[in-house]
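Asks: Provided below are the primary sequence and the corresponding predicted coordinates.
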Amino acid sequence: MSAPNQVHFQPQPRPIHPSHLNTSSESDSYPNSPSHSLTILNNDYDAFDALLHNIYEKILQDNWFKPAGDADSTGVCLRVDPTSFRCFPYENPRLIPFEEGVRRLNVEVAVKIRSASVHAAVSRTLPSAREILIDSNTRIQIIPDISALGDAEREQCAAFIRSDHTLVVWAFSVDQVIPLWTEFEEKLIKYIWRTRSTPRRDSNTPGFFDPMVSPVLHNTSLPDLPSNIASTVNSAAPSTSALPQYSTTRLSTAAGPFGMEDIDRSAANTMVVNFGFGVMNELDEMEKPVQPKLSKKKKKSTFWSFLSWWKLQTPVASETEKDVSALEEGSESHPEPRQLVLLGPFYAGCGLALTMYFAAAGISNLIEEWVLDGDTRRFGLVVVLPIVAAVSIFFCLQLIGNLSLVLGPVAQYHENSTYYSAQRPRPNAQIDGAARWSETTEALVIRDGVQNGTNIDFTEVEQELKREVRVGGLPHITIQCPVYKESLELTITPSVLSIKKAMQTYARQGGTSSIFICDDGLQIIPEEEKQKRLDFYANHNIGWVARPRHSSAPGGFKRAGKFKKASNMNYGLALSIAMEQQLAKLIADASSPTNSNNSTSSSSSEPRESSRPSTSTSSPYSPSQPRFESIDSIEERALQLAIEQIYQESGTAKKVVDESGKEIQEVVYHRPWAGGARSLRVGEIILIIDADTVVPEDCFRDAAREMGEEGGEEVAIIQHESDVMQVAHHYFENGITHFTRRINKCISYGCANGEVAPFVGHNAFLRWKAVQDASFIDPADGRRKMWSEANVSEDFDLALRLLLKGYTLRWATYSQGGFKEGVSLTVVDELARWQKYAYGCDEIIFNPIIKWWRHGPISKQLREFMQSAAPVHYKIGMSSYMFSYYGIAAATVGSTLNYLLLGLGPDLDRFYLHSFEILLACVVVFPALGNLGFTMLEYRLGHRSIWSSAVENLRWIPFFLFFFGGLSIHLSTAILAHLFSYDMTWGSTGKEVEKSTFWIEVPRIIKNFKLSIIICLMLIAMMVIFTTGVVPFEWQIPGWNWALIIPLSLVIGCHLLLPIVLNPWLMKFSY
């Protein structure tokens, strides 16, 4: 005989196809099902049946289901194609509602589970409970019955069903479902054992299926809506709530499961339980107080004790983890006040003073020479002092900074301060707790349009709207990602799957999130790739916006900006805002008693044209498929109306000739594509990422806590330090990886010293309210924009506007490399990136020459920045960074002038600084002192030993010699392109590895480097001519004058060898 808790698995025949069942008994049992699709038996098995049988067999072996009569309501549901699902066991009408719920969830696989642990967990809750807090990082929703499964929070990947005491677990890929349940079962057993005699808790947490607590605006929900509209409100909509407060709970003395309510907990310290997956103490970490253990330090000598300030004693990893666990499980703790560190301002002041000293030394030389010969003409050289000082300030700041790496304090690297976060924010009961809702009445501004000939006149109408405001809980986070033509399989999918893991963690912690993709390539890529992207977006519940392709023809759609990222995100945000306005109007109309009866007929005014392109295969959300239209119809209607609004606003006039030969103006409109209305609603916090990004699994709640803590409302951006996600692993990518990690660590050190955090444009959390507050009216088209389309450095422009509004930017390192970004895979892409930076810096500093007669040479943006209330040390640091590009760009021109001036006129004023002297100073400060300082920094922080760090830094010196030595001409072309208004554009950086050969790379080198090669060949010819008898003797520059030859020869050699020695495919000599 079999054991009573075991069931023998018997394979069942394969289904023929889903069909409709109309038996009266089952139809009466499930009246809410929109369609009764039943899987029919057949012996023709395929791969999907094998997966279904395997998952079901694993379930039985792991004792997921109770045997006997309870097993007929449990099963597995698997998606076999974008439009159909298959259930096992077959021919089970009780699984019809389960399949319909999975269809609405649109997940890859789902399992309905009934077990003793699930039954015990559900039975401990009161009917009003909306979730079960399994542990500090896992909150699982409770839905009343299986019909509400489609409205569940999708990213939690699990939901308890109260009506039949079951659990549904789902996953976005088949291979994840069994490990997902195994991990969850372990947590569930611990939860049941820990709470076996705890009174039942009635939580006031609102459920995701409850339409009366669903925000329909940014953080709002309407009471007293008509029934046909109230059911459509999105329960997972974003929230821009104020700081929350705990809601009151009620305790019940109901008996615990298994009859263990009388167990003496005082004896728990000696009880040990083995549940099959490991031994667990009865009093686990959620209950016992954690005593921080102090590491035993060995007694040191007096000499090392005296120098202990120089190198930090880093905490033991295990102890740090225990401290974090204690904070997570303990009671609420208030954040420590953040201090303003003044080391950064001190170093900036020293660097500026050193720059002024060098300028004064040059003036001193002029005065000494004037005293000797009385010639006052040399004082005309003073006019170049501002240029010399601007270029040399970066050199001086680097000199001071490198000395501080060796001799300055470093303890602040592990401490939180105003512009820097080294430690995770502490748990906050107000933020981490359950959400509540407060009723209020506000004035709502609704935008409407009236047809006026060929134009649409838009007006704003103010209307009072009664609504509920969310006052608690974790905020909704929107992940915004601009993409172009990147590979779906190699680039976009890994990034989305990484984001989905973080979204699942955040959902189980009690928050909500969504992905918002601004797809600039969807209307450009081939039809097959387009369909793959659309299916991928639908399967992962991704909201997306795709604007029309760029056209230079009259009346064509223009994608603004030289770098299209800013205008791409602006377009997506504009559509999202328009959708919110239309959604507010729909709800206001539905709230009106006169309009509630006509809500159904009002839908007839929706735009008839679809928001997405026509496809050959219908998606899971295709209208041809059975679905609950009332779930998201109000948001989909709002999206359709927003698309129509953007379409009407996009009209551009062009001149055409009619049949009579008369020239007339015709208005051309451009329709956007969009989908996933629910995910297009922007939350309180936005995470900006690139298409090639990896994020840590637990990072959303940290951002919510940091922005929600006391004083955190002033934080507009939390920029995380990023590690590198390598894909090619050749020596060029390895070199750029080393450089990127080094730069990021130096930025972390600078921010820890008190410097204002930079915003690099990705892997950063933005406060949506602050971004809106810093928005501006673009004079080019009169529209409100969040990102500047006129600047290549749109991230610096946004950061500057936020600073001028009084917000704070913060750099965070507590993710410890969890955020990863891709780097350039070819030298061409890296040079294009540096050109873009140089062009952007010149945009900020100078106006194009053609505008000098009206606006002057200095740009308005720089004038406002220098006159603003931004910290002085921030102005010094940003100025040194921007002028560093001019220093690199001047290398070729300066070396050539130095060769001619000293070679043809050796008796120059002492005010002139020779190129060889500059070369020696740069070698001392950058390769020598720079590598020494960074090696000491890594050692002092406890990150690496001295020898390993020194070897790592020294072995890349030749790489950077060729790279920085060959940058000059390329940066000069970018700077001159802006000054002379030359149209220079850049595409997106390549993110996939493209294998190449010698015969492919040589033509690419000639094409991309022909300008620098021509200039270098001309300089070589000049040097050869001046050393021969072609010119008169008094004009000759002899070859033994190495002080003139070396600087120019080094520049020429680096430019010629840059595309060769830094090209991995060429250096492999693969033909």
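Replies: Happy to help now that I have it. Residues are numbered from 1 along each chain as shown.
Asks: use CA for all of it now, contacts and neighbours both
Replies: OK.
Asks: For residue 1066, list the residues it contacts.
Replies: Counting by C-alpha atoms under 8 Å, 6 or more residues apart in numbering, residue 1066 makes contact with 997, 998, 1001, 1002, 1060.
Asks: which among those end up buried?
Replies: Using 16 or more other C-alpha atoms under 10 Å as the burial test, the contacts of residue 1066 include 1001, 1060 as buried.
Asks: okay, the contacts of residue 1066 in CSV with distance to residue 561 next?
Replies: Converted to CSV, these look like this (distance: C-alpha to C-alpha, whole Å):
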residue, distance to residue 561
997, 34
998, 35
1001, 30
1002, 32
1060, 32
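Asks: would a markdown table of the contacts of residue 1066 with distance to residue 82 and secondary structure be doable?
Replies: Output for the contacts of residue 1066, formatted as a markdown table (distance: C-alpha to C-alpha, whole Å; DSSP: H, G, I helix; E, B strand; the rest coil):
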| residue | distance to residue 82 | secondary structure |
| --- | --- | --- |
| 997 | 40 | coil |
| 998 | 44 | helix |
| 1001 | 42 | helix |
| 1002 | 45 | helix |
| 1060 | 48 | helix |
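Asks: Any buried residues in the lengthiest helix in the chain, and which?
Replies: Scanning the chain for the helix with the most residues, using DSSP state H, yields helix 872-904. Residues of helix 872-904 classed as buried: 873-877, 879-892, 894-896, 898-900, 902-903 (neighbour count, 16+ other C-alpha under 10 Å).
Asks: here's the one I want to compare it with:
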Amino acid sequence: MFKSVKNYIKPGKEAPSRGNDVLPTATSTPAARSSATTPHSSRPPTGGYGRASGATSFSDMGLMSATVNLMRMTQIQQRYMWCLPHPPPGEGCVYKVKPGEFITHPESLRQNNDPFFEAAAELNSRVMISIKDRVVTVLLNQPDLLYIPIQDNLRLQIVPDVEYIPRCQRSQGAAFCKNQDMLVVWGDSVDATEQRADKYLKQMVEVFSQGFGTYNEKEKDSVMVKEMPMEGSEDAYSGDVDPEDNFQEPRRKIVLIQAVLTGMTLLLIVAAIGSGFRQIAIEIGIDHSYIRLAFVIAVPFQMWLALFFMQSIAGMVAQMIGPTQQMRQNSKFYSGIKPRPISRNVLPHMTIQCPVYKESLEETIIPTMESVMAAIRTYEMQGGTANIFVNEDGMQVISQDEAEQRRIYYDEQRIGWCSRPKQRTPPKAGGKLFGKTEKAPELEPGQQYYVRAGKFKKASNMNYSMAVSVRIEDKLALVNRHAEWTQEDENREYQRCLDEVIYEDEGRTQAGGNLRIGEYILIIDSDTRVPNDCFLDAVSEMEQSPEVAIIQFSSGVTNVSDSFFENGITFFTNLIYTAIKYAVANGDVAPFVGHNAVLRWAALQEISYEKDGQEMYWSENTVSEDFDMALRLQIAGYIVRFASYTMDGFKEGVSLTVYDELARWEKYAYGCSELIFHPFKQWFTKGPFTPLFKNFMRSPMALPSKITIMAYIGTYYAIGSAWILTLANYILIGWYNGHLDHYYIDSFKIYVSIIVVFNGVGNLALAVLRVRNNEQDLLPALINNFKWVFLLTIFLGGISLHVSQAILCHLFGINIEWGATAKEIEDIPFGEEIKKVFRRFWRMWLFCIVVAAGMAYLSLGAPALWRIRIFTPIWPLSTVIFAHFVLPIVLNPGLMRFKW
């Protein structure tokens, strides 16, 4: 067989372009698409994607543009000799003008309702072409060929007939039709379709020109699959194990480096507090006053607030002189090496879950979906199946035109989506700290009040959509499938169940596409980028490690602008991921940051709980739903693992404005507080500590990991208390200097320690670690680290008031909510930005001015005995006030551009 294939592989001359072919000038409307093959939306689209807002039909210019694109695609087919100048029936090119309207070449495809045209209309892609090639013909005439291998152990699907095209794995972008002896390629544009077809043909020729034996040798350690299951079929969700797959991952070792560093941390804390009690002992020996022993009450708080500082010192020393090979190995909680690909008849089904809100379709959602679909294409060509499940919290909030564009895009790309009603309820009792109570919304006729639970709506959004999916699965489980059950039957029943769920919700739910959830869920944000080849590695590791509930991937950053603030936050984000990678490789427990992670669906179902008659997977009562999820999974006996073998292939967006970054820190502080403490008003009935925190302390999690988590949480309390303690220190040292107990350490000494440790040693240690890990050279690393010292000093020095506000709001039961983070740059004029900054920060500026005026009075105008002119109390408070005052100004790109 393969010798004959080689004989056909000869470089051929390109056929001359034929630009005078007659092309159609009219559009056509095919028969309605069957819901059995593509589940329709709960609100059918009525317009065209990409048109101007408010338009109801395409203009003549739209048809002219489509005709030009069809002509281009036809000329490309002829230039590559993929078709004849006058293609026979069943071959040619179909181009979509708008939903339900297509033009074709030759025009007879449309006029005769040719199966090729019907398949293209049902597939609903922008472009679809046929390719006739001698190599394709020879290959498809070979018996028992279930797929066509191409490079990198990928393969293209084979379908029996062109009529199966709408039900094949769409993300592959191509399929071989056995009965027609041709390759069919589709895409979202002419250029993309041309590039895909050319790439697949060249890769196929290269593989077969080397001989199939070479390919088989490469495939020995790869995935073995049978014929592709159709989208949404039972086989796609079964994940049956191949009997020959006997590979078991060796038991992973537990690294104890972090345990040693935690011991050093505790040693440093004991030494620091012990030095204070040494002073107390000396003083008691002199004046025999034992009242000083009351300082022991402050020891637990001192230890908690100092944990992170001492842990950082121990970690920095280890980064510079300790071992680093663990970062390139696998351990219980860390994966630095890719897993061996699993060998399955059918690879596990992957669902990509993406919550969205009001983000721009063009600028944010589409680039993310294109990144995901490229990864799905690779996974399908490796033998797997996947679907996208968008949790649409913006569909019923944004304008009708924007919502319509989203529906059309989701339908065109076969993306499943589910939307719940917009918030229609008066706010709860109370209001934001320093804020106004919102008015109750006015209801239109037929509308009902609806509460989107949670202070940060992501958790309730995902719960709502997942509940709809589970209800559909419950209905499907009742279906009696006979022996001759087909894919069309399965899709028809799925659509019936979806329609029933939408009907039962009485208009609250809008949904469309495939909402079924596979064995594993990749959760992403709306501004995420994923590697092209990541699904197989993820499911392989999950299958080989059944104790793992979450694999959190290391992430890089997707920058949408070149502003200094975004670049600074990018540096800080990369610093955090480097620290996480180092700590987890040392044996620490892996974090779950809420995105760019693969979750085991069965584990989520196991730890779910019922509330108000609804199944809850994500906690709607906490702001940090990701931390809560990881904690519940680990209490249940699962582990969270951190994977760095994708390098920076996963990318996430960062805060684009100082407003969003402050809100992020406030949200984290609030979330940490509510994980540990009840609000003050509940202390007398429920006690100070939450059940979740008690379960955490009683859980079998390793003690060093518990200490690390407590250190992380204590960081927010340390930052939040900074302005309070610095202000108190100003009074105490200024008025009582020399009369204070020697146990007390003034703020200036602490300030110098922080500057030396974090700004000095911290940046040096980070650079050395990256050099030792072969990530950067020393000099560029040092320059990059110290370049951002000023920005981070201003930011971290100016967030204390904001963090303390969030913590106090929780402890005093004051309502506070946060919106979604901005994903696109807003071009706001300088004057409008000034007004925005003033509205947001005038209370903080007023506080800073009052404190600064008080300091000036106590330094210059107060009576002599009340004056404070000592440098050591003045400097720390001055830096805190200065950082808070200038934070929204100098770190605001909208103001620094001076754009009127």
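Replies: Looks like it came in fine. The model shown is predicted, which means the values in this text are computed figures rather than measured ones.
Asks: May I have the TM-score of the superposed chains?
Replies: Once superposed, the chains reach a TM-score of 0.88 (TM-score structural alignment, normalised by the length of the second structure), with 831 aligned residues with a C-alpha RMSD of 2.7 Å.
Asks: Contacts for stretch 204-222 of the second structure, please.
Replies: Here stretch 204-222 of the second structure has contacts from 2, 5-6, 9, 135, 148-151, 153, 340-343, using C-alpha under 8 Å, 6+ apart.
Asks: one more time with 7 Å, if that's ok
Replies: Residues outside stretch 204-222 of the second structure that contact it (C-alpha atoms under 7 Å, 6 or more residues apart in numbering): 2, 6, 149, 150, 151, 153, 341, 343.
Asks: again, but for stretch 266-275 of the second structure
Replies: By C-alpha under 7 Å, 6+ apart, the list of residues contacting stretch 266-275 of the second structure from outside reads 303, 310.
Asks: Same check on stretch 699-719 of the first structure?
Replies: Stretch 699-719 of the first structure is contacted from outside by 243, 424-425, 428, 431, 474-475, 502, 506, 759, 763-767, 770, 807-812, using C-alpha under 7 Å, 6+ apart.
Asks: Show me what counts as buried in the helix or strand containing residue 646 of the first structure.
Replies: Using DSSP states H and E, residue 646 of the first structure sits in helix 633-649. The neighbour-count check on helix 633-649 of the first structure (16+ other C-alpha under 10 Å) flags 633-646, 648-649 as buried.
Asks: what helices or strands is that helix leaning on?
Replies: In terms of contacts (3 or more C-alpha pairs under 7 Å, 6 or more residues apart in numbering; DSSP states H and E), helix 633-649 of the first structure is packed against helix 565-591.
Asks: Which one (most neighbours) among the contacts of stretch 204-222 of the second structure?
Replies: Neighbour counts for the contacts of stretch 204-222 of the second structure, by other C-alpha atoms under 10 Å, peak at residue 149, which reaches 23 neighbours.
Asks: Could I get the full set of strands for the stretch 1-150 of the second structure?
Replies: Taking DSSP state E, counting those that start in this stretch to define them, one finds strands in the stretch 1-150 of the second structure at 93-98, 101-105, 127-131, 147-150.
Asks: on average, how far is the second one from the matching bit in the first structure?
Replies: Comparing strand 101-105 of the second structure with its match in the first structure after superposition yields a mean distance of 1.6 Å (mean C-alpha distance after the TM-score superposition for the first structure).
Asks: For the aligned partner of residue 383 of the first structure in the second structure, grab the count of nearby residues.
Replies: Mapped onto the second structure by TM-score structural alignment, residue 383 of the first structure lines up with residue 297. A count of neighbours around residue 297 of the second structure, defined by other C-alpha under 10 Å, yields 9.
Asks: So residue 297 of the second structure lies in a strand, does it not?
Replies: No: Residue 297 of the second structure: not assigned to a strand; according to DSSP: H, G, I helix; E, B strand; the rest coil it is helix.
Asks: what's near enough to touch it?
Replies: Applying C-alpha under 7 Å, 6+ apart to residue 297 of the second structure gives no contacts.
Asks: next one: residue 963 of the first structure
Replies: Contact analysis of residue 963 of the first structure by C-alpha under 7 Å, 6+ apart lists residue 1058.
Asks: In which helix or strand does it reside?
Replies: Using DSSP H and E, residue 963 of the first structure falls within helix 957-965.
Asks: on average, how far is that helix from the matching bit in the second structure?
Replies: Taking mean C-alpha distance after the TM-score superposition for the first structure, the mean distance separating helix 957-965 of the first structure from the aligned residues in the second structure is 0.8 Å.
Asks: Run through the residues that contact the residue minimising distance to the centre of the first structure.
Replies: Per C-alpha atoms, centre = their mean, the C-alpha nearest to the average position across the first structure is that of residue 689, at 2.6 Å. Going by C-alpha under 7 Å, 6+ apart, residue 689 of the first structure touches 480, 481, 762, 763.
Asks: Out of those residues, which is nearest to residue 1024 of the first structure?
Replies: residue 762 (48.6 Å; C-alpha to C-alpha).
Asks: Show me what that closest one lines up with in the second structure.
Replies: Counting by TM-score structural alignment, residue 762 of the first structure corresponds to residue 595 in the second structure.
Asks: Could you tell me how far its match is located from residue 626 of the second structure?
Replies: Distance of residue 595 of the second structure to residue 626 of the second structure, given as C-alpha to C-alpha, to the nearest Å: 9 Å.
Asks: Understood, closing this out.
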